[in-house]
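Student: Next comes the sequence, and after it the predicted model I'd like to discuss.
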Amino acid sequence: MAGQTDNKTEKLLAILKLQPVVPVLIVDDAKSAVGLARALVAGGLRAIEITMRTPAALDAVRAVADEVEGANVGAGTVLNARDFDAAVKAGSTFIVSPGSTPGVIDAAKASDIPTLPGAATASEVMTLREAGFGVMKFFPAEQAGGAAYLKALSSPLAGTLFCPTGGVSLKNAMDYLSLPNVVCVGGSWVAPKEMVSAGDWDGITKLAAEAAALRG
């Protein structure tokens, strides 16, 4: 089968199971990435997704991978094989995509780095399962039907695990984490833009600790 081997799936699950919430970060300044990542790790969130949405993203991944002890940094919003390869070279320990394309799946197959591909419909989940993926990002979670939709998938698509992302917050995180097919959630609320801009690392550590205490 194409896609993810059992070994890569185990590597991915080992990262995702470190915590109930994976911070999803948009980093505008690579210089702030190290302080931000250290604050998140101090709060108990060691798996960190830096999205490839800004020019600073690759430098941020590289800095966190090189300088932040205890962090498992991944690259998110990976849209093609070129970005996949660049993220891996920067030091990403996992790759996240909002959806899936043949190019991304081929890149995942050729790499030793595990991938969390995105799916929003039953057909997309089935397609990824046929490609060898058993763990997926459910995105955009709230807009695609929320926890009720994901619960409905748990029986016909048994054995598939999800990391819901998109519209997930402290208020609704447990709606997802209580589901049998959810391994963790992704969220940006643990690193508010204003706190990052102000360098309020203590405040972010408190938010991270609050998120880390959530349990499904």
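Tutor: Now that the structure is in, tell me what you want to look at. Numbers count the residues shown, from 1 in each chain.

Student: For the rest of this, base every contact and every neighbour count on C-alpha atoms.
Tutor: Noted.

Student: need the helices for this protein, in chain order.
Tutor: In the chain, the segments counted as helices under DSSP state H are 6-16, 30-42, 57-67, 81-90, 102-110, 122-130, 146-153, 173-177, 193-198, 201-212.

Student: Use this one as the comparison:
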Amino acid sequence: MNTPASLPPFQSRVVPVVVVTDPAQAVPMAEALLAGGVDVIEITLRSAAGLAAIEAVAKAVPAMQVGAGTVTRASEVAQVLNAGARFALSPGSTPALIDAVLQARLPFIPGVGSPSEAMAMRDAGFTLMKCFPAAQLGGVEVLKAWGGPLPDLRFCPTGGVSLANMAQFLALPNVAMVGGSWLTPAAAVAAGDWAHITRLAREATEAVRAIA
């Protein structure tokens, strides 16, 4: 049985979840986040520009650990690897997708929405999972509840996480990191206001330090 590949090392406990519509935005966005202390980014495949954006960041910003988000099909595994993604995430998981990431040795954070799904992913060898959609599933309380019967698992809640509530998530012992889209607001990206994104990243970084 193949075992999951290890995630690349990164320091940030906040993972920006980004939808890039223009690949030219990707590199300055990544540099802005890095300047604010965030050294990891999830560029989703929700737009046609996703793969090109991943490739651009992987080549131009080596200090940024670039991950591919919304990887939902086995066929996408080779595509994100070829683009230079160092890891991938999914809102859920299927046997075909898990087989593909294990065969490809792609570091992967599978999505789960219930204890049964989390247990199935543990059986496949994963100990870090994406809890999605976190807020709709019950937020902090559901993760707190999962911690009792599943103390060996860690989660990255995504969906409804913001600067206002991320400290509550990160205070839980079974939360390794959080994912959110608030660090790269669409208006700031469209305007090329990279200084604003750096300020948001620094604000999140400082908030995480305050929790510790």
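Tutor: Okay, I see it. Just so you know, these numbers come straight off a predicted model, no measurement behind them.

Student: Relative to residue 139 of structure 1, which of the helices of structure 1 is closest?
Tutor: Residue 139 of structure 1 sits nearest to helix 146-153 of all the helices of structure 1, at 9.4 Å, using Cα to Cα.

Student: returning to that earlier point: now distance to residue 74 of structure 1 and mean neighbour count too, for the helices of structure 1, in CSV please.
Tutor: As requested, the helices of structure 1 are exported to CSV (distance: least, Cα to Cα, whole Å; neighbours: other Cα atoms under 10 Å):
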stretch, distance to residue 74 of structure 1, mean neighbour count
helix 6-16, 10, 17
helix 30-42, 12, 22
helix 57-67, 7, 22
helix 81-90, 8, 18
helix 102-110, 14, 18
helix 122-130, 20, 17
helix 146-153, 24, 17
helix 173-177, 21, 21
helix 193-198, 19, 13
helix 201-212, 17, 20
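
Student: Centre of the chain to stretch 113-132 of structure 1, how far?
Tutor: Relative to its chain's centre, stretch 113-132 of structure 1 lies at 14 Å (Cα atoms, centre = their mean, to the nearest Å).

Student: Which residue range of structure 2 does that stretch align onto?
Tutor: Using TM-score structural alignment, stretch 113-132 of structure 1 corresponds to residues 106-125 of structure 2.

Student: And for stretch 29-49 of structure 1?
Tutor: The aligned range for stretch 29-49 of structure 1 is 22-42, by TM-score structural alignment.

Student: ends of the matching stretch, how far apart?
Tutor: End-to-end distance for stretch 22-42 of structure 2: 15 Å, by Cα to Cα, to the nearest Å.

Student: quick one: contacts for residue 7 of structure 2?
Tutor: By Cα atoms under 8 Å, 6 or more residues apart in numbering, the contact list for residue 7 of structure 2 reads 86-87, 107-108.

Student: Name the member of the residues you listed with the most neighbours.
Tutor: Counting neighbours by other Cα atoms under 10 Å, the top entry in the contacts of residue 7 of structure 2 is residue 108, with 26 neighbours.

Student: ok, so what distance separates the residue nearest to that one when sequence neighbours are not counted from residue 137 of structure 2?
Tutor: Spatial nearest neighbour of residue 108 of structure 2, excluding adjacent residues (Cα to Cα, 6 or more residues apart in numbering): residue 88 at 4.9 Å. With the distance defined as Cα to Cα, residue 88 of structure 2 ends up 22 Å from residue 137 of structure 2.

Student: More neighbours: which of those two?
Tutor: residue 88 (24 against 15).

Student: counterpart of that one in structure 1?
Tutor: Under TM-score structural alignment, residue 88 of structure 2 pairs with residue 95 in structure 1.

Student: Thanks a lot, catch you later.
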